[in-house]
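*Asks:* coords below, sequence missing:
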């Protein structure tokens, strides 16, 4: 391996367009993420941070390394942590969580419901979204007088580091975002280091698992009451967004709800779904008469 210079004293190594296209294609092929030309500097910075740790200073040498053999596969897993980190917070888009709350109130009020609620946070990052859903479910159960806490939340992401953060469930104040003070007091506790810990009663309801969104067709999850997928699709090409959403629609139970980021996709329709009539959110409900999951 080549010895890298001290990059803190000079500019990043040059990346020509051929090298950029090569890395751009690899990332999209393996993760679906499309790095635009405007984000070339981001890609360079992320690559160089990892190259420095591996004592490399040439993009082609590093590309050959991550695309060959078992060691390359291990290195790719480490690199992906640099390339897929997303900023998030609790109740990041409050209107979407309020929409989920209204839906749950109606669904939990239906007579004769016996099966536990199943929710899925797709691209959960470090867990704030999944725990926000748990807070909404808990409050809905209280409001509707439900005697059982029958629900579970799947939280999936490609980043192992982010999933570990989610399992730890300790967050800085800046991540509390859209939580009300009452929600903070009820579901979080202060820690000696100035952070905030999610209560065990919520943590036990969330199962964190690694999943590449491109492997969605093989995902075992189905008959879900709520699928929440925000701030993920924006990194994909339009055709891939539509394909992924169509697959997610099939994983909903009849009457289940799909919530995506407002404006993340336009001109998309699915015959299984009906859009929620609320301009503040982009959410869809699966028709009760829909055909079963293929």
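*Replies:* That came in fine, so what should we check first? Every value quoted in this text rests on a predicted model; they were computed, and no experiment measured them.
*Asks:* only C-alpha atoms for contact and neighbour calcs from this point on.
*Replies:* Noted.
*Asks:* and the gap between residue 231 and residue 202?
*Replies:* Computed as CA to CA, to the nearest Å, the residue 231 to residue 202 distance reads 23 Å.
*Asks:* the more surrounded of the two?
*Replies:* residue 202 (20 against 17; other CA atoms under 10 Å).
*Asks:* assign that one to helix, strand or coil.
*Replies:* Three-state assignment for residue 202 (DSSP: H, G, I helix; E, B strand; the rest coil): helix.
*Asks:* test my guess that it contacts residue 135.
*Replies:* Yes. Taking contacts as CA atoms under 8 Å, residue 202 lies within contact range of residue 135: 7.5 Å.
*Asks:* residues near the closest residue to residue 234 other than its chain neighbours, how many?
*Replies:* Spatially, and ignoring its direct neighbours in sequence, residue 234 is nearest to residue 264 (5.7 Å; CA to CA, 6 or more residues apart in numbering). Residue 264 has 16 neighbours, counted by other CA under 10 Å.
*Asks:* need the strands for this structure, in chain order.
*Replies:* Listed in chain order, the strands of the chain (DSSP state E) span 117-122, 151-157, 170-171, 188-190, 196-198, 206-210, 224-229, 252-260, 273-275, 282-286.
*Asks:* okay, now the one to match up with it:
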């Protein structure tokens, strides 16, 4: 396995931070070596310096996406932080029905392998019921990892990631593949609009404001200034009264950036 020098690590970590907002402190040096070292050797790179030159010279973007897929963690499961989905069902959707009937605009930012937006889609189906044809229920689901988005499109998950789902959802929205894995039904997969998106973009290309943004366990990778700017952009792209869901290990800071606290890790635009 290749070893990375302090200078090489600083060079690579500064690039990752400037391009993607991900902060990698010195304690992550071993992680970088472990996740990239063998791959670099297999591809014939003699050092991390040579690899970095290749990364900078690659205009296709493939090298950068491969790097991201290696260093980001996409571990999640269905119904993670279940209180959030209960809040979405009991508070958010009734408000959307009352204020913007037939057009629910939901964004799962940092959707990973799709468990979060698929859970939101199932909650939505329960909410609209027989009025499905009259509603725009599609959910925007974005991630920077091409690998994660591919997994979300396939919608195939092991049984152990689905243990928290209600039985009726498993029977209605999943098809057993016979090998301990299940695939999300095609009709539910159609409810997601999956897109590659970098949250570090200074401008978000959305014409209409969202009623709800889920961005959970993403900002833990960002430093304070990056997180502050992202929260400000979320605020601008939420409708008045819109909800922001973040991870339980995250916070908005002391001033909450114009949001009002609703419950743990849930805020509302004032």
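*Replies:* In hand now; what should we look at? All values reported here derive from a predicted model rather than from experimental measurement.
*Asks:* circling back: what's the overlap in contacts for residue 202 and residue 135 of the first structure?
*Replies:* The overlap between the contact sets of residue 202 of the first structure and residue 135 (CA atoms under 8 Å, 6 or more residues apart in numbering) consists of residue 187.
*Asks:* one step back: select, out of the strands of the first structure, the one closest to residue 102 of the first structure.
*Replies:* Distance to residue 102 of the first structure, taken as CA to CA, is lowest for strand 252-260 among these, at 11.3 Å.
*Asks:* aligned counterpart of residue 103 of the second structure in the first structure, please.
*Replies:* Matched across to the first structure, residue 103 of the second structure falls on residue 116, judged by TM-score structural alignment.
*Asks:* quick check: its match vs residue 224 of the first structure, distance?
*Replies:* 10 Å.
*Asks:* between these two, point out the one with more neighbours.
*Replies:* Counting neighbours by other CA under 10 Å for residue 116 of the first structure and for residue 224 shows that residue 224 has the greater number, 23 against 13.
*Asks:* how about the nearest residue to that one, chain neighbours excluded?
*Replies:* Nearest one to residue 224 of the first structure, counting by CA to CA, 6+ apart, is residue 252 at 4.6 Å.
*Asks:* kindly state which residue of the second structure is aligned to the one you found.
*Replies:* So, by TM-score structural alignment, residue 252 of the first structure is matched to residue 238.
*Asks:* its match and residue 206 touch, don't they?
*Replies:* No. With contact defined as CA under 8 Å, residue 238 of the second structure does not reach residue 206; the gap is 10.4 Å.
*Asks:* higher neighbour count, the two?
*Replies:* residue 238 (22 against 8).
*Asks:* that one and residue 151 of the second structure: what is the separation?
*Replies:* 28 Å.
*Asks:* cool, and residue 186 of the second structure?
*Replies:* 14 Å.
*Asks:* and what of residue 239 of the second structure?
*Replies:* From residue 239 of the second structure over to residue 151 of the second structure (counting by CA to CA), the distance is 30 Å.
*Asks:* who's more crowded, the two?
*Replies:* Set residue 239 of the second structure next to residue 151 and count neighbours by other CA under 10 Å: residue 239 wins out with 18 against 14.
*Asks:* and the gap between the more buried one and residue 231 of the second structure?
*Replies:* Computed as CA to CA, the residue 239 of the second structure to residue 231 of the second structure distance reads 14 Å.
*Asks:* spit out the contact partners of the residue most central in space within the second structure.
*Replies:* Centrality entry for the second structure: nearest residue to the mean C-alpha point is residue 110, 1.2 Å, by CA atoms, centre = their mean. By CA under 8 Å, 6+ apart, the residues touching residue 110 of the second structure are 141, 142, 143, 144, 215, 216, 218.
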